[in-house]
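Student: when you get a sec, could you give me coordinates for this:
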Amino acid sequence: MQKIKLQPLADRVLVQADQAEEKSKGGIIIPDTAKESPQKGTVLAVGKGKKDEFMTVKVGDSVLYGKYSGTEITVEGVEALIMKESDIFGIIQHTYDNY
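Tutor: Predicted coordinates for the structure are as follows:
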């Protein structure tokens, strides 16, 4: 994860999308034109929230978001999405317990 010098305003969040799948589960290489944009990414920067509304996500969180959420931008050579926190469906909890 790269440190970005951008402070989103209010309830905005800067997310770096995960890489699109290169191969299908069957091993077929997917061409760039057929790759689906990922709906999972890592939070790079978070705004301070709105009055009486605190931000839930924090830098470094893995999140799920809507397929058409956010606006694509490039900041310091990094391609990312800037979106409202409400466009994020949830934070992915990584557990390493063997159940």
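Student: CA only for contacts and neighbour counts going forward, please
Tutor: OK.
Student: which residues touch K23?
Tutor: Contacts here follow CA atoms under 8 Å, 6 or more residues apart in numbering; on that basis K23 touches 29-30.
Student: tell me the spacing between it and P38.
Tutor: 14 Å (CA to CA, to the nearest Å).
Student: for S24, same thing?
Tutor: 14 Å.
Student: try V78
Tutor: For V78 relative to P38 (CA to CA), the value is 16 Å.
Student: run this one through as well so I can compare:
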Amino acid sequence: MAIRPLYDRIIVKRTDAERSTASGIVIPDSAGEKPDQGQVLAVGPGKLLASGELRPLAVKAGDRVLFGKYAGQAIKVDGNEVLVLREEDVIALIEG
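Tutor: Down below sits the predicted model:
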């Protein structure tokens, strides 16, 4: 199923959380927190301004982003969990 977000919404797939600490201690899945970063899969056409114009989004498909732990709405698409966020929920782009 193809999914296309509307306006200033983006679709993000969370990246896998670290499974061990720097010292090598393995963290079980039940004890780990959900990651607060992910890869942008799709973006909407832009934010609708009061003037009726669409302002293009600063993020694009393929970008890695940082977002709040409780931001967005989780949905399932083809059996995979993804997040639907507004552009304003993105804290930063991860470069490198």
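Student: and the TM-score between these chains?
Tutor: The TM-score (TM-score structural alignment, normalised by the length of the second structure) is 0.86; 91 aligned residues with a CA RMSD of 1.3 Å.
Student: give me the more crowded residue out of V78 and P38 of the first structure.
Tutor: P38 (15 against 11; other CA atoms under 10 Å).
Student: now do the same for that one: its match in the second structure.
Tutor: Alignment note (TM-score structural alignment): P38 of the first structure maps to P35 of the second structure.
Student: next: G26 of the first structure.
Tutor: Matched across to the second structure, G26 of the first structure falls on S23, judged by TM-score structural alignment.
Student: what distance do you get for the spatially closest residue to L66 of the second structure that is not a sequence neighbour to E87 of the second structure?
Tutor: Excluding its sequence neighbours, the residue lying closest to L66 of the second structure (CA to CA, 6 or more residues apart in numbering) is Q37, at 4.4 Å. To E87 of the second structure, Q37 of the second structure is 14 Å away according to CA to CA.
Student: what does S23 of the second structure give?
Tutor: For S23 of the second structure, the distance to E87 of the second structure - CA to CA - is 36 Å.
Student: more neighbours: which of the two?
Tutor: The neighbour count for S23 of the second structure versus E87, taken as other CA under 10 Å, is higher for E87 (20 against 6).
Student: residue in the first structure matching the more buried one?
Tutor: Match for E87 of the second structure (TM-score structural alignment): E85.
Student: the residue nearest to L66 of the second structure touches R14, doesn't it?
Tutor: Yes - assessed by CA atoms under 8 Å, Q37 of the second structure is found in contact with R14 at 5.9 Å.
Student: more neighbours, these two?
Tutor: A side-by-side neighbour count of Q37 of the second structure and R14, using other CA under 10 Å, places Q37 first with 23 against 20.
Student: which ones are touching that one?
Tutor: By CA under 8 Å, 6+ apart, the neighbours of Q37 of the second structure are 14-15, 64-67.
Student: from those, which single one is nearest A58 of the second structure?
Tutor: Proximity of the contacts of Q37 of the second structure to A58 of the second structure (CA to CA) peaks at V65, which lies at 11.2 Å.
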